[in-house]
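Undergrad: Got a sequence here, can you model it:
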Amino acid sequence: MDREEILGKIQEITADRLGVDEGDVTPDASFREDLEADSLDLVELIMELEEQFGIEIPDEEAEKITTVEEA
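TA: Next up is the predicted model:
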């Protein structure tokens, strides 16, 4: 997967998980301010990303993720 495909998948997962329009999930969109995600939403989103991409994101790194592109 190249960077564009990864970003597209993250946008798709984010839109589905947060119940927002995929067009609103831009690379610089803030999960909290722009997409109105709360703490539980973010935890669930990180868990979904870990599952979909077969990776593990340490808690201290997950706390630093604030935008779609950072995910």
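Undergrad: going forward, measure contacts and count neighbours with C-alpha atoms only.
TA: OK.
Undergrad: can you give me the helices for the chain?
TA: 3-18, 39-53, 59-62 (DSSP state H).
Undergrad: another one to check against the first:
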Amino acid sequence: MDRDAILAKVIEVVEDTLSLGSDVQLSEATNLKELGADSFDLLELVTALEDEFSMTFADDAVGSIATVGEVVDAISGAQ
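TA: Sure, this is the predicted structure:
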């Protein structure tokens, strides 16, 4: 899966998991905590992404991921 396809799917999962309205525009630079995500939301998001991409994030990677782009990088690196 190429980077653009991963980005599109990550954005879709973030929008669904965090119940974002259509007025919120996400990009690679979008900070997840600035979307109002608390630690529980982020855990739920990681779980949804792991299910969607059939992978597991390294424990140390989860704590360092702050933006949509960093999520894409972590998924790209795991494939």
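Undergrad: I'd like the helices of structure 1 laid out as CSV, including mean neighbour count and distance to Ala29 of structure 1.
TA: Output for these, formatted as CSV (neighbours: other CA atoms under 10 Å; distance: least, CA to CA, whole Å):
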stretch, mean neighbour count, distance to Ala29 of structure 1
helix 3-18, 16, 10
helix 39-53, 15, 14
helix 59-62, 11, 16
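Undergrad: closest to Asp24 of structure 1 out of the ones you listed?
TA: When these are ranked by proximity to Asp24 of structure 1, the top entry is helix 3-18, at 8.1 Å, counting by CA to CA.
Undergrad: That closest one - contacts with which helices or strands?
TA: On a contact count with 3 or more CA pairs under 8 Å, 6 or more residues apart in numbering; DSSP states H and E, helix 3-18 of structure 1 meets helix 39-53.
Undergrad: Can you spell out which helices and strands pack onto the helix it packs on?
TA: Checked by 3+ CA pairs under 8 Å, 6+ apart, helix 39-53 of structure 1 has helix 3-18 packed alongside it.
Undergrad: And for Gly77 of structure 2, the neighbour number?
TA: 8 (other CA atoms under 10 Å).
Undergrad: What's the match for it in structure 1?
TA: Here Gly77 of structure 2 stays unmatched in structure 1, going by TM-score structural alignment.
Undergrad: does Gly77 of structure 2 count as helix, strand or coil?
TA: Put simply, Gly77 of structure 2 is helix when judged by DSSP: H, G, I helix; E, B strand; the rest coil.
Undergrad: Quick one: residues contacting Glu61 of structure 1.
TA: Going by CA atoms under 8 Å, 6 or more residues apart in numbering, Glu61 of structure 1 touches no other residue.
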